[in-house]
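[1] My questions are about this predicted structure, shown below with the sequence.
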Amino acid sequence: MTTTPTGGPEVLRYTAFSADPAGGNPAGVVLDATGLDEERMLAIAADVGYSETAFLVPGADGLDVRYFSPLAEVSFCGHATIASAVAHAERHGGGDLTYRTAAGPVRVSTRRAPDGSWRATLTSVVPRTIELSADDLRTLLDVLGWSPDDLDPDLPPRTAYAGAWHPVLAARTRERLAALDYDVAVLGRLMAERGWTTVDLVHRQDARTFHARNPFPPGGVVEDPATGAAAAALGGYLREGGHVDVPATVTVLQGQDMGRPSVLEVTIPADPAAGIAVTGTAVALPVPGS
């Protein structure tokens, strides 16, 4: 759960959006990153090796938070927010916090569930969606090995934002979503050029349940098992496109196809200027090799 490099900060390891250490999305957590520069944070994230590590600097009116993959800094990360919030609650108690991120202020709350576990909720910055160009759509479909007929006509492709940008492609069938095979290098270059964090591939099982897969080459991994930022962006996409009757709460099931099942609860207010709330649990992980 904890490592403390010589002369360095305490580094925690948690998995988010699962109560089982074998599920969810692992994240590194540094609860006090005071004095760490960007180079040191990137080195710690690379040493941890997870898709993201959150670095928190406590302040009088909130926490300054930065997120690093092993390769680069990202503006916002949902699963590392949930992981760090639960880690913070276990040491300092639950309540409401403000995370000051590169994407803007994010409200975070932690509460104990009836079983004694901690649950955390993040409320994103105001989401928005933009058109996905025809050229980018063609390129994405080609890299993924999808055809236009594989897309759900009721959920048109868009690019969505709730702290980070994600193209949203909806598969017509669960089988299409399950068969993920793509050129990592080609997709990674496209995503770097466009400033996309993950590609949010989804399938709507029913009105309130979505399956998701998120290719994540910029984070140095083929796929993310739980992506809170993409879930928030999906909530904004669903509201703006009129694809759900709001207010609504939908469940995003992610990670099943890669053996790390995750559950993300997404609450979508009716107010178009309101952020999207994403809720989940998190549990500590053992230190590798311990």
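    Ah, there it is. Numbers count the residues shown, from 1 in each chain.
[2] When you work out contacts or count neighbours from here on, use the C-alpha atoms and nothing else.
    OK.
[3] residues contacting the residue lying closest to T198 once chain neighbours are set aside?
    In this structure, T198 finds its nearest non-sequential neighbour in F216, 4.9 Å apart by CA to CA, 6 or more residues apart in numbering. Shown in contact with F216 (CA atoms under 8 Å, 6 or more residues apart in numbering): 188, 197-199, 222-224.
[4] adding another structure so you can compare the two:
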Amino acid sequence: MDANVLRYSAFTTDPAGGNPAGVVLDARDLSDAEMQRIATDVGYSETAFLLPRQDGAFDVRYFSPLAEVPFCGHATIAAAVAHAVAHGAGEKVLHTRAGLVRVRVDARLSATLTSVAPRVAPLADDDLDRLLAALRWQRDELDPTLPPAIAYAGAWHPVIAAATRDRLARLDYDFDALAGLMAQCGWTTISLIWRESAELFHARNPFPPGGVIEDPATGAAAAAFGAYLATRDALPPQRCFAIHQGDDLGRPSRIEVAVPTDLREGVQVSGHAVKIDAA
């Protein structure tokens, strides 16, 4: 069965920027195999499939071109805005495979998702060594004030902070080695970060498990990174910050993150989304 696939770019107001996602507003008649085929045909890093429930909420499935993932932030923002365009703004309750996620869309088509309760854990030294080898990075190129860790807000992401913007800009990793390591460790993307200031970070996110070299905007990783900063006592006083991602790909993305004092409430990630017109 073929579905009506909408195409939206998240964390941008420009269709040429942000991270594109496929969106199917009603996937109740689709099998898992059909969802995977559609996501593969669409070719974006993720496609979100909404399955409306009788209680007004939604079950949501996320598929990359290669596999299903438990949660995807940018596809959530894209799907929420696409649904708001069709049915009106407001709050939506999403039942994802990672847990319950709430998304609020305002009249300006800006969406804010609240993640599942995040977690932060140490990154083992041998895993770090293998990760740096696959990235072709050296330990002395890392920011010692933001030590490596792994963080979760619906999916697991190692957080690796570069000491310089130049190091972040030079991304030339071993795709097969990194894909194998990530599959073994259960990581979804790698969150590569550079801190410009307390309120502004730059990010790049390799995504070989999805068959994508790099994600231009990664909402799930942004939420996880917010939790990471909270555990490091590295948040600004207002507990809000911005992430610029996709600049090195020519697809600028802007992600706003707000971190509650009680992480069990979930991290808020905000951004716009805009429809991509068919060619």
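    Yes, it's here. Quick caveat, the model's predicted, so the values are computed rather than measured.
[5] Of the contacts of F216 of the first structure, which belong to strands?
    Residues of those located in strands (DSSP state E): 222-224.
[6] Tabulate those in CSV, adding columns for distance to G8 of the first structure and neighbour count.
    Output for these, formatted as CSV (distance: CA to CA, whole Å; neighbours: other CA atoms under 10 Å):
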residue, distance to G8 of the first structure, neighbour count
V222, 30, 18
E223, 30, 20
D224, 28, 27
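[7] List just the nearest of the residues you listed to D61 of the first structure.
    D224 (31.7 Å; CA to CA).
[8] gap between that closest one and H243 of the first structure?
    If you measure D224 of the first structure against H243 of the first structure using CA to CA, to the nearest Å, the figure is 25 Å.
[9] between the contacts of F216 of the first structure, which is nearest L31 of the first structure?
    Looking across these and measuring by CA to CA, the closest to L31 of the first structure is D224, at 22.8 Å.
[10] residue in the second structure matching that closest one?
    Using TM-score structural alignment, the partner of D224 of the first structure in the second structure is D215.
[11] residues in contact with that match?
    So D215 of the second structure contacts 19, 45, 204-207, 246 (CA under 8 Å, 6+ apart).
[12] again, only using 7 Å
    When contacts are counted by CA atoms under 7 Å, 6 or more residues apart in numbering, D215 of the second structure touches 45, 205-207.
[13] Matching W137 of the second structure against the first structure, which residue comes up?
    Using TM-score structural alignment as the criterion, W137 of the second structure maps onto W146 of the first structure.
[14] So its match: helix, strand or coil?
    coil (DSSP: H, G, I helix; E, B strand; the rest coil).
[15] State the distance from it to T139 of the first structure.
    Distance of W146 of the first structure to T139 of the first structure, given as CA to CA: 10 Å.
[16] neighbour count winner among these two?
    Between W146 of the first structure and T139, counted using other CA atoms under 10 Å, W146 has the larger neighbour count: 19 against 15.
[17] Tell me how far the more buried one lies from H243 of the first structure.
    23 Å.
[18] same thing with A231 of the first structure?
    Taking CA to CA, one finds A231 of the first structure at 15 Å from H243 of the first structure.
[19] that older thread, which of the contacts of D215 of the second structure map to contacts in the first structure?
    Among the contacts of D215 of the second structure, the ones still in contact in the first structure (both residues aligned by TM-score structural alignment, their matches' CA atoms under 7 Å) are 205-207.
[20] Show only the entries of these found in strands.
    Going by DSSP E, the strands hold 205-207 from these.
[21] List just the nearest of those to R37 of the second structure.
    Closest approach to R37 of the second structure among these (CA to CA): F207, at 19.1 Å.
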